[in-house]
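A.B. asks: Predicted structure and sequence below. I'll ask about it afterward.
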Amino acid sequence: MLKRNFTEEQNMFRGAYRKFLEKEIAPHVERWREQGIVDREAFTKAGEQGFLMIWPDEEYGGMGDDDFRFEQIIIEETANVYAGDWTNTLHSRLVGPYLSRFGNDEQKARFLPKCVSGECILAVAMTEPDAGSDLAGMRAIAKGMGDHWVLNGTKTYISNGINADLVVVAAKTDPENNPHAMGLFLVERGMEGFERGRNLKKMGMKAQDTAELFFNDVKVPKENVLGDPTMGFVYLMQGLAEERLIGACGFIASAQKAFEVTREFVMERKVFGKPLSYMQNTQFKMAELRTEIDVAQAHVDACVAQFNAGHLAAEDAAKAKLYTSEVLGRMVDEGVQLHGGAGYMDEYPISRMYTDARITRIFAGTSEVMKLIVGRDIFSDKFVSYIDR
């Protein structure tokens, strides 16, 4: 494997975080999967140790270091203990930055310290029953009423939907005159009219609370609007490259873990008196997967470097998300096949990794949408995509 570019400080951080996971997170993963939700204490314990939202300035309780490689380490090590269901990175690097990028000083002071400590758990609500990747189809509406907004709508498939104390909700603010005018509203736990539906049953990611959210005449004070209430669509687009990079880091880390457990199994499993790893088919399959994982990891690391430099292109993030999710899908499928009957048994990690992995080609933009983004870039001077109309 190629040598990766982490500093001595980051390697020390990795070791400390690994110990934290082994003590505070890994022993509870099975119970969390059974109960369908991660204990809130997982967030507060991570916050106490400085492993949650490490990038905010010290005045808010963070490290003040925005190097994405720290989060990359968190993502990789979390996957290594089968705790990908714990949406700590969604809280820390997907939703949290909306507060710092578009929030004012008062909003940052009010929310960031509690987010850093884990006391306030974050979620973002974009997806609706009839609007997923196509945000233009959103039906949630917020109506301005002077000193407050009245929010109505339904959101679904919201990660952290049950645990969340603060939800960044996207809603249209001028649907009649400007269908693209959208605001981001900070809806807090306990606001009248804000209700949660079921903790949805899923194929995989069993410990991740995924819920329906309902907003019925919710009065959102103007102090809880992020930035310009007509620019929410633009704000969301600015965060998509990072969201897809987060996904790519997690997908390739999971593929690496699936490779490791499969390698261990085929070295121990005997077929016709010999280890399965002696078979040429096994060696060829594993060689192909090793190559794909390493190539994908090199691209992801390059994207991280580009992101840190401030110029990760949307199409490169889309390529990373597309390819790593597809590599993970191939890895877990071959892993189950090489495990034979054991691969279908839930007691073997590869079984649950297989079902957990299926969603990766859907969330943060489906593989088909990623192909549209890349294809549009390839032919940008030849046609106008329907997405732009």
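C.D. replies: Good, I have the coordinates.

A.B. asks: CA only for contacts and neighbour counts going forward, please
C.D. replies: Noted.

A.B. asks: surely N80 meets S254?
C.D. replies: Yes. Here N80 lies in contact with S254, judged by C-alpha atoms under 8 Å, at a distance of 7.2 Å.

A.B. asks: And these two? Which one has more around it.
C.D. replies: S254 (29 against 20; other C-alpha atoms under 10 Å).

A.B. asks: quick one: which helix or strand includes that one?
C.D. replies: Element membership for S254, per DSSP states H and E: helix 232-268.

A.B. asks: Sort out which residues of that helix are buried, please.
C.D. replies: For helix 232-268, a neighbour-count test (16 or more other C-alpha atoms under 10 Å) marks 232-233, 235-236, 239-259, 262-263, 265-266 as buried.

A.B. asks: on contacts alone, who are the packing partners of that helix?
C.D. replies: The criterion is 3 or more C-alpha pairs under 8 Å, 6 or more residues apart in numbering; DSSP states H and E, and the helices and strands that helix 232-268 contacts are helix 68-80, strand 182-188, strand 274-275, helix 280-308, helix 314-339, helix 349-357.

A.B. asks: Need the contact partners of the shortest one.
C.D. replies: Applying C-alpha atoms under 8 Å, 6 or more residues apart in numbering, the external contacts of strand 274-275 come out as 266-269.

A.B. asks: Mind putting the residues you listed into JSON lines with distance to P56?
C.D. replies: Shown next, in JSON lines, are these (distance: C-alpha to C-alpha, whole Å):
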{"residue": "V266", "distance to P56": "44"}
{"residue": "M267", "distance to P56": "45"}
{"residue": "E268", "distance to P56": "46"}
{"residue": "R269", "distance to P56": "48"}
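
A.B. asks: between the residues you listed, which is nearest N281?
C.D. replies: For N281, the nearest member of the contacts of strand 274-275 is V266. The distance, counting by C-alpha to C-alpha, is 11.5 Å.

A.B. asks: And here is the other one:
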Amino acid sequence: MNHPYLQEEHDIFRKSLRKFLEKEAYPYYEKWEKDRMIPRSFWTKMGEQGFLCPDIDEKYGGSEVDWGFAVVINEELERVGSGLIGVGLHNDIVVPYITAFGTEEQKSRWLPSCTTGKTITAIAMTEPGTGSDLANIKTTAKLEGDYYIVNGEKTFITNGIHADLVIVACKTDTNIRPKHKGVSLLVIERDHPGFSRGRKLDKVGLHCQDTAELIFEDCKVPKENLLGDEGKGFLYMMDKLQQERLVVAIAAQVASEEMLGMTIEYVRSREAFGRSISQFQNTQFKIAEMATEVEMGRAFLDQLIAEHMDDKNVVTKVSMAKWKLTETARSIATQCMQLHGGYGYMEEYKIARRYRDIPVASIYAGTNEIMKTIIAKKLGL
């Protein structure tokens, strides 16, 4: 598909990435699904080829390219499988917090290893009792001398098992009002005393993507690991959620395109009552409806990406895209499985995995109900 914001260099990059994935990802993806884990060796291979954090400054190991390269990476990883979403989280969600709000010392300390895959990152917002209501998180960080003492739990953390560096949302002031002014971001590293992993969570889908609970028990974190200013963590998260939700929308759109493509191929080859099931009017109408939704979704998404790359404020449109494209993908997954008949329910057919993987996209990065709340607010309702 010809995206208007991509140039020849992006196409060359895409071909290189596809060649890499055909060798290093596609042949092993089903094994990763069964193992419930993507090996760290895949991360280091991604880093060696320049596919991790390519947009950051060259002095930190990046290539200083535009965000169009990130779009290419996210699209091609999603084509392999939704379980690779952790790479997009590392590249386009966690690391940008460091590049935007980190000090020069912090950037020099952490970013180079993020580009090589030696350091895998995560961001910890959600807690067992707190999802979208980030102002009411319970994890606390109390400054004692040169260290913050962190106590609390986080859950549903993408890259939670592999993560060497976690940006943790915590309360540095539990008394201030409004409550969101007490939220700060601390960067907690693997070797900090008091930091441990809880369960590796067993999910309905995204089987190869490691998701875990994180536990902080009197975790001792140097005060130099405060990211940005104390008390501004909530504002930082609101600022970065625009790109996070755009990454989710991109993945949902690609998933829809993939599911539609595999289903068209299937209905052409499958016969019933002496002819291809693609010749039945019901099949044709279903395919026509889905193809129209996919085309309209792509047109809106491409415009949105271009505006985001131009640094425009597209919070409203991003919320629309995250909501609509994930809902569309979930609907398409259901319809495509139905068109596959009994075979669609078999693990050997990729539509079964897509059917499992796609529903969570309407939950993470802010539920679709929250997206509608944001849209309504921005429309002045």
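C.D. replies: Received it, and whenever you're ready, just let me know what you need. Quick caveat: nothing in here was measured; it's all calculated off a predicted structure.

A.B. asks: TM-score for the pair, please.
C.D. replies: Taking TM-score structural alignment, normalised by the length of structure 2 as the basis, the two superposed chains have a TM-score of 0.97; 379 aligned residues with a C-alpha RMSD of 1.2 Å.

A.B. asks: re earlier: after the helix holding S254 of structure 1, heading C-terminal, what element do we hit next?
C.D. replies: Scanning forward in sequence from helix 232-268 of structure 1, with DSSP H and E defining helices and strands, the next element found is strand 270-271.

A.B. asks: Could you name the helices and strands sitting against that following strand?
C.D. replies: Strand 270-271 of structure 1 makes packing contacts with no helix or strand when contacts are defined by 3+ C-alpha pairs under 8 Å, 6+ apart.

A.B. asks: hmm, back to that, distance to E119 of structure 1 for the helices and strands packed on helix 232-268 of structure 1 - can I get that in CSV?
C.D. replies: Formatted as CSV, the entries for these read as follows, by distance: least, C-alpha to C-alpha, whole Å:
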stretch, distance to E119 of structure 1
helix 68-80, 19
strand 182-188, 13
strand 274-275, 50
helix 280-308, 28
helix 314-339, 31
helix 349-357, 27
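
A.B. asks: how about the nearest residue to T263 of structure 2 once chain neighbours are set aside, what does it touch?
C.D. replies: Across the structure, with C-alpha to C-alpha, 6 or more residues apart in numbering as the measure, the residue nearest T263 of structure 2 apart from its sequence neighbours is C336 (6.0 Å). The neighbours of C336 of structure 2, taking C-alpha under 8 Å, 6+ apart as the test, are 259-260, 263, 344, 351.

A.B. asks: For the residues you listed, which two are the farthest from each other?
C.D. replies: Once C-alpha to C-alpha is applied, the contacts of C336 of structure 2 give L260 and G344 as the farthest pair, at 13.1 Å.

A.B. asks: what's the straight distance from one end of stretch 96-113 of structure 2 to the other?
C.D. replies: By C-alpha to C-alpha, to the nearest Å, the extent of stretch 96-113 of structure 2 from end to end equals 14 Å.

A.B. asks: Also stretch 300-317 of structure 1?
C.D. replies: One end of stretch 300-317 of structure 1 to the other measures 9 Å (C-alpha to C-alpha).

A.B. asks: okay, and that stretch goes to which residues in structure 2?
C.D. replies: Alignment of stretch 300-317 of structure 1 against structure 2: residues 301-318, by TM-score structural alignment.

A.B. asks: who's in contact with that stretch?
C.D. replies: Residues lying outside stretch 301-318 of structure 2 but in contact with it, judged by C-alpha under 8 Å, 6+ apart, are 3-5, 66-68, 242, 245-246, 249-250, 321, 374-375, 378.

A.B. asks: can you rerun that using 7 Å?
C.D. replies: Contact partners of stretch 301-318 of structure 2, identified using C-alpha atoms under 7 Å, 6 or more residues apart in numbering, comprise 3, 5, 67, 242, 245-246, 321, 375, 378.

A.B. asks: List the buried residues of that stretch.
C.D. replies: 301-302, 304-306, 308, 314-318.

A.B. asks: Likewise for stretch 95-112 of structure 1?
C.D. replies: 95-100, 102-104, 107-108, 111-112.

A.B. asks: Inside helices: which ones of the residues you listed?
C.D. replies: In helices, defined here by DSSP state H, the members of those are 96-100, 102, 107-108, 111-112.

A.B. asks: Quick check: the gap between the residue of structure 1 positioned farthest from its centre and K108 of structure 1.
C.D. replies: For structure 1, the residue at maximal distance from the C-alpha centroid (C-alpha atoms, centre = their mean) is G273, at 43.7 Å. Note on G273 of structure 1: its distance to K108 of structure 1, by C-alpha to C-alpha, is 64 Å.

A.B. asks: Repeat that for Y323 of structure 1.
C.D. replies: In this structure, Y323 of structure 1 and K108 of structure 1 are 36 Å apart, going by C-alpha to C-alpha.

A.B. asks: again with N88 of structure 1
C.D. replies: Relative to K108 of structure 1, N88 of structure 1 is positioned 19 Å away (C-alpha to C-alpha).

A.B. asks: still on that earlier bit, I'd like the buried residues of stretch 95-112 of structure 1 as a markdown table, with distance to R18 of structure 1 appended.
C.D. replies: Formatted as a markdown table, the entries for these read as follows, by distance: C-alpha to C-alpha, whole Å:
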| residue | distance to R18 of structure 1 |
| --- | --- |
| V95 | 24 |
| G96 | 23 |
| P97 | 24 |
| Y98 | 28 |
| L99 | 28 |
| S100 | 28 |
| F102 | 33 |
| G103 | 32 |
| N104 | 35 |
| Q107 | 33 |
| K108 | 30 |
| F111 | 28 |
| L112 | 25 |
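
A.B. asks: Would you point out the most distant pair within those residues?
C.D. replies: Pairwise distances across the buried residues of stretch 95-112 of structure 1 peak at 15.6 Å for V95 and N104 (criterion: C-alpha to C-alpha).

A.B. asks: Which strand or helix spans the residue nearest to T78 of structure 1 when sequence neighbours are not counted?
C.D. replies: For T78 of structure 1, the nearest residue in space outside its immediate sequence neighbours is G84; the separation is 6.0 Å by C-alpha to C-alpha, 6+ apart. G84 of structure 1 belongs to no helix or strand when elements are defined using DSSP H and E.

A.B. asks: buried set for stretch 276-287 of structure 2?
C.D. replies: If you call a residue buried by 16+ other C-alpha under 10 Å, then stretch 276-287 of structure 2 has these buried ones: 277-278, 287.
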